[in-house]
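**Q** Sequence plus predicted model, see below.
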Amino acid sequence: MTNEANQMTPRLDRADARVRHDAGLAGAFKKFTDKVRSGDLGMLPVIVGLLLISAVFTTLNPVFLAPNNLVNLLFDAAAVGLIALGVVCVLLLGEIDLSIGSMSGLSSAIIGVLWVKSGVPLAVAILAVLANGALIGFLYGFLRNKFEMPSFVATLAGLLALLGMQLYILGPTGSINLPFTSPLVRFGQILIMPAYLSYLVAILPGVLIMIGAVKTNAKRTAANLSAESLSVAIVKAALLTIGLVFAVYYLELGRGVPWMFGGFVLLVVILNYGLTRTKWGRSMFAVGGNAEAARRSGINVFRIRMSAFVVCSVLASLGGVFAAARLASASQQAGTGDVNLNAIAAAVIGGTSLFGGRGSAWSALLGVIVIMAISNGLTLLNLSSSLRYMITGAVLAIAVIVDSLARRSRASHGRA
């Protein structure tokens, strides 16, 4: 028995060495290629799309990549990005909210009426807007749970009703200007983060990646499991830090990083934590993947659906506040036009599946940058709104096709 044990020891050591090797850079690359082949493309389409968009628009108009133009792009992206962030929640469940544009328009109108016309303090007016959004989201969830009304129908009815309310409370003038010197308008048009804070925020993600990797390795070692190589985490942290620091440096050549965009990113981080590190987030993915299986496992499907619609409407309402701050007005045109299209397209292009069960909060951030880059580039080329609508619609269609093909590939790979 002793000889057999001695012979087994080198084999175990070699096996452990192979595990450690597979967990290194070569293993990480192999995992990535395997995921791509199986249809799990992750952020790859977004990164490729951004590179192509930047190359095309910079060739046609070099102003596109000018620092100040990118700063303006980030200002514009914050409001639509917030709305798209809410859309991610309902899409994860395989649902949809078509009233997000009208919800944001109504919210901007409520801000104008309460704050400017009625003299209500700004903070109270914003709280009223968010409470109204929560109430509307609760109504959608109630209709979906109680009467099994498809979310497409419920929110389409909501789109018309909210638009009517927006027109009604704005009155015959149809527009309310917000004070240009107010903190809200300065937040939406002027305020920039200090340079030191921008760099600190750019470095933070890389530091958190390394801290998380070290903690994970310590836990695995304490449990007598093979600890993965830190080389992958080091490379990820280094590449991310270099990319973010360069982005901040380039933006600082212009005006800098807007507080408005920083607030949007903060909410993305909060929602990402909720979706990935909490019971609520795990339940969201479970219900989106298979609602009946989730119900049988003890998840309250009705509550999860309700929470998704409430979060979506609240974020759409906050997006309306951001839009009002950016435009310094509340008008009948707020929330109309391509707001719905851009928000839903941003979530889908960023990687959230229309079929439910797959996506992340980062989808809204990545997708809205793609959408606003297209819009900004077409504006610089002085192309008409009709062409902008058609091109954005085509990009959305391509994103859905890619999602469908990836879903089919994952299904066939799973059967194999």
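**A** Happy to help now that I have it.

**Q** use CA for all of it now, contacts and neighbours both
**A** OK.

**Q** Which of the three states applies to Val113?
**A** Using DSSP: H, G, I helix; E, B strand; the rest coil as the criterion, the local structure at Val113 reads helix.

**Q** And the strands in the stretch 301-416 of the chain, which stretches?
**A** Using DSSP state E, counting those that start in this stretch, the strands of the stretch 301-416 of the chain run over 329-331.

**Q** Count the residues that sit near Phe187.
**A** Residues lying near Phe187 (other CA atoms under 10 Å) number 18.

**Q** so which helix or strand takes in it?
**A** Assigning secondary structure by DSSP states H and E places Phe187 in helix 183-189.

**Q** How many residues are close by Asn272?
**A** 18.

**Q** ok, so what distance separates it from Ser182?
**A** 31 Å (CA to CA, to the nearest Å).

**Q** So which elements touch the helix or strand just after the helix holding Phe187?
**A** Per DSSP H and E, the first helix or strand lying C-terminal to helix 183-189 is helix 195-222. In terms of contacts (3 or more CA pairs under 8 Å, 6 or more residues apart in numbering; DSSP states H and E), helix 195-222 is packed against helix 231-252.

**Q** Would you mark the buried spots in the helix it packs on?
**A** For helix 231-252, burial by neighbour count (16 or more other CA atoms under 10 Å) applies to 232-234, 237-238, 240-241, 244-245, 247-252.

**Q** With stretch 19-33 instead?
**A** Buried, per 16+ other CA under 10 Å, within stretch 19-33: Val19, Asp22, Ala23, Gly24, Leu25, Gly27.

**Q** Out of those residues, which two sit at the greatest distance?
**A** Val19 and Leu25 (12.1 Å; CA to CA).

**Q** Tally up the residues packed near Asn6, please.
**A** With other CA under 10 Å as criterion, Asn6 counts 10.

**Q** what does Ser108 give?
**A** 32.

**Q** Surely Asp40 touches Arg410?
**A** Yes - contact criterion CA atoms under 8 Å: Asp40 and Arg410 qualify, at 7.0 Å.

**Q** Included below, for side-by-side comparison, is a second structure:
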Amino acid sequence: MADETPATALAADLADERLIKTEGLSGYFRLFINRLKSGELGSLPVVIGLICISIGFYSAEPRFLSSRSVVSITQFAAPIGIIALGIVLVLLLGEIDLSVGSVSGFTSATMAVLLVNEGQSMLVSMLVAILIGTAIGAFYALLYTRLGVPSFVFSLAGLLGFQGALLYVLGTQGTINLPSDSFLVEFTRFQFLSDVVSYVLVLLITLLYVGSQLWTIRQRSAADLTPPWLPLVLIKGAALLIGLGALTYYVNIDRGWSYLWLFFAFMVVVMDLALRRTRWGRHVFAVGGNEEAARRSGIKVNRVYFSVFALCSTLAAVGGLLAAGLQTSVSQASGTTDTNLTAIAAAVIGGTSLFGGRGSAYSAMLGIIVLQAIQTGLNLVGVDSSVRFMVTGAVLLLAVAIDSVSRRARTSSGRG
């Protein structure tokens, strides 16, 4: 896929910043409309979809938007959301990993066997499981970079192979129950932020955002570049404070923010910073946008593939461990039901392009919230699970169609 060159992108960004600084809020809204017309939809479709889903289910069952329901949606969305975060990375390269569900089940089963059957500590059991996930991703990378095996083929083989490995590791036990007083179960099911700490966290997040923007303004001004418009930064900071504060107040009516959800949100923020602010992240987008151009510019393409596949399987292992803690057990069905499809669908529905080079870490968060909201809403209104699969498929198809249309619009406008 041919993407805009760095020089073109930089010139466009500078022109956008000058427009906002010159015309203020009117320039910002005009720029927003122009981007929509050129196919730069960002997260807008998924946000609109989430609003429509919320209105629809609330009309059918008011409990859908209760504080308890919101807390449950975030808590149960986190494990697969972490797996979807790894899928975002491979999709940015224009590749796919169909085995993340099987890997998550196999690694969680390994952890359970070490912990319960072998008497190892929780820390050792978790570290071994995560390292196995990393090793699987590294093996995938070698198959791709050294032997040229397509990602679809080796990940499909992994889907079948690690599902069999899950059954082998569990043996005749079938199901292993985790100790109810273990750290993993406590962390995933029962630990929530107190009211005071949650509000302090909201304030800290807002201050960090505003502070980072002020630092950007200082750096760009020192380099004689057009800085972000200060009033707009302050407006966004105020909106962030009010929005997060109101949402925190609402979830605190029930149990508050779970540690599990906060861990997922933390990982999303870290991955977003890594993709947007580091050389590695720029290389990931460059390889996904045009591999040959990236190679000719001096980027170590094989290293990028190696890091991404290793991270994807590592995140699959982490997500599998958290899912095991949330369910308090590991069984032959762990990671083998709809985990693969849900993780991939979450990444795509959240806004990551199947064509590579376009997406965000926040795609995993937005997409899994949409899917978990659909599942929760359908359960509340008493709809059969078969309908959930059909609805999820329809939403996925719609997301891919929107991505294809917006990609065509970007191509015709010369910005993508």
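**A** That came in fine, so what should we check first? From a predicted model like this one, the values you see are computed outputs, not experimental measurements.

**Q** circling back: the buried residues of stretch 19-33 of the first structure into TSV, with extra columns for distance to Ala131 of the first structure and secondary structure?
**A** TSV is the format used below for these (distance: CA to CA, whole Å; DSSP: H, G, I helix; E, B strand; the rest coil):
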residue	distance to Ala131 of the first structure	secondary structure
Val19	52	helix
Asp22	51	helix
Ala23	48	coil
Gly24	49	coil
Leu25	48	helix
Gly27	49	helix
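
**Q** Let me have those in TSV, extended by distance to Leu197 of the first structure.
**A** Shown next, in TSV, are the buried residues of stretch 19-33 of the first structure (distance: CA to CA, whole Å):
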residue	distance to Leu197 of the first structure
Val19	40
Asp22	38
Ala23	35
Gly24	33
Leu25	32
Gly27	36
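
**Q** if we take those residues, which one ends up nearest to Ala5 of the first structure?
**A** After measuring the buried residues of stretch 19-33 of the first structure against Ala5 of the first structure - CA to CA - the closest member comes out as Val19, at 20.6 Å.

**Q** how many other residues sit next to the residue lying closest to that closest one once chain neighbours are set aside?
**A** Closest residue to Val19 of the first structure apart from its sequence neighbours, by CA to CA, 6 or more residues apart in numbering: Ser226 at 7.8 Å. By the criterion of other CA under 10 Å, Ser226 of the first structure has 15 neighbours.

**Q** can you check the one 4 residues further on too?
**A** For Leu230 of the first structure, the neighbour count with other CA under 10 Å is 16.

**Q** In contact with it, which residues are there?
**A** Contact partners of Leu230 of the first structure, counting by CA atoms under 8 Å, 6 or more residues apart in numbering, are Gly24, Ala213, Val214.

**Q** how near is it to Lys236 of the first structure?
**A** 10 Å.

**Q** Could you do Gly188 of the first structure as well?
**A** 33 Å.

**Q** what does Ser307 of the first structure give?
**A** 34 Å.

**Q** contacts for stretch 46-59 of the second structure?
**A** Contact with stretch 46-59 of the second structure is made by 64-65, 349-351, 366-367, 370, 373-374, 377-378, 381, as judged by CA under 8 Å, 6+ apart.

**Q** in a strand, that's where Ile176 of the first structure is, yeah?
**A** Yes - judged by three-state DSSP, Ile176 of the first structure forms part of a strand.

**Q** Now do the contacts for Met267 of the second structure.
**A** Met267 of the second structure touches Ile82, counting by CA under 8 Å, 6+ apart.

**Q** roughly how far apart are the residue nearest to Ala286 of the second structure when sequence neighbours are not counted and Arg279 of the second structure?
**A** Excluding the flanking residues, the one nearest Ala286 of the second structure by CA to CA, 6+ apart is Ala294, at 5.7 Å. Taking CA to CA as the measure, Ala294 of the second structure falls 13 Å from Arg279 of the second structure.

**Q** and if you look at Arg68 of the second structure?
**A** 41 Å.

**Q** ok, the two, which is more surrounded?
**A** Arg68 (17 against 10).

**Q** Show me what the more buried one lines up with in the first structure.
**A** For Arg68 of the second structure, the aligned residue in the first structure is Asn68 (criterion: TM-score structural alignment).

**Q** which residues does its match contact?
**A** Leu251, Leu253, Gly254, Arg255.

**Q** List buried residues within those.
**A** Leu251, Arg255.
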